[in-house]
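1. dropping a prediction and its sequence here:
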Amino acid sequence: MKQFNVLKKYQCDYNDKLSYYVKYGMTGVKWKHYIEFIRILDSAVEQQNKLIIEYDNRLKNFFSDWRRANSNFKGWECLEYKMLLRDLKRKTELEEINIDEFSKLKFFKNRGVKL
């Protein structure tokens, strides 16, 4: 972008010089050199503009891909969280079953029932 701005400024400066020389006179050779230089400068500005557009498109594509990947990642995080909750629920249920079994055994033991 900086290079593009430098080229545009350079182009404006040379257009100003050209209009000065046109107003106050210049030689044919100098005129030819100025025209050729302005043509080259226009081409360089156009190339820089194309590069800026290309990089802008690349950047947009990158952010689009990044957003898509980030949403996939969030989807995986959500699934992982659900699996963690499911595992925690299973562990809690197993613990409750063990506590119930222990309580049942203790109850029958206190009653004098042999199992």
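-> Ah, there it is. Numbers count the residues shown, from 1 in each chain.
2. CA atoms for contacts and neighbours, from now on please.
-> OK.
3. wait, Asp42 touches Gln11, no?
-> Yes: counting by C-alpha atoms under 8 Å, Asp42 does reach Gln11; the two are 7.5 Å apart.
4. try this one next to it:
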Amino acid sequence: MRIAVLALLGFVAGCATTQTSTGPATGPNAGLQQAYKACQTSYDNHIITTRAERARCLNDAETRFAAEFPDRQFLSQQQGLRLALAKRVDSRQITQAQADAAYAKEMTRLKAASDRRLAAG
């Protein structure tokens, strides 16, 4: 469940074009949530100007808080997916909507594989 929540946070922060507010962050994921918000705010304020830069910001945040992710392989795959799709949107090969759909589909596959790895120990 924790992976699903973190993946959803990554999806919302990494692919959505509008900022979402979840209120004050508390608990062990507070630092990660603040880092996601900082990346999105920088993008919204045009400090970060491309989706690829935003993806790198999010990936860097997740790397700083890698201990929050029980499956590092899943984290690495998610980060690679986010950056690859962001680059494709930036180069106008696909739309943001297409990237969002591709991200959701691939995250379902990655999460299932992660669940199997974690269950196997």
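-> Yes, it's here. The shown structure was predicted, so the numbers you read here are calculated from the model rather than taken from an experiment.
5. and the TM-score between these chains?
-> The TM-score (TM-score structural alignment, normalised by the length of the first structure) is 0.30; 45 aligned residues with a C-alpha RMSD of 2.6 Å.
6. quick one on the thing from earlier: and Asp42 and Gln11 of the first structure? Which one has more around it.
-> Neighbour count, other C-alpha atoms under 10 Å: between Asp42 of the first structure and Gln11, Gln11 has more, with 20 against 15.
7. measure Phe4 of the first structure to Ala69 of the first structure for me?
-> From Phe4 of the first structure over to Ala69 of the first structure the distance is 33 Å, taken as C-alpha to C-alpha, to the nearest Å.
8. looking at those two, which has the bigger crowd around it?
-> Of the pair Phe4 of the first structure and Ala69, Phe4 is the one with more neighbours under other C-alpha under 10 Å, namely 17 against 12.
9. Lys17 of the first structure: how many residues sit nearby?
-> Neighbour number of Lys17 of the first structure under other C-alpha under 10 Å is 13.
10. and Leu8 of the second structure, how far from Asp90 of the second structure?
-> 22 Å.
11. anything in contact with each of Asp42 and Gln11 of the first structure?
-> Counting by C-alpha atoms under 8 Å, 6 or more residues apart in numbering, no residue touches both Asp42 of the first structure and Gln11.
12. which strands or helices does the longest helix along the second structure pack on?
-> In the second structure, with assignment by DSSP state H, the single longest helix is helix 96-120. Where contact means 3 or more C-alpha pairs under 8 Å, 6 or more residues apart in numbering; DSSP states H and E, helix 96-120 of the second structure is packed against helix 2-15, helix 72-90.
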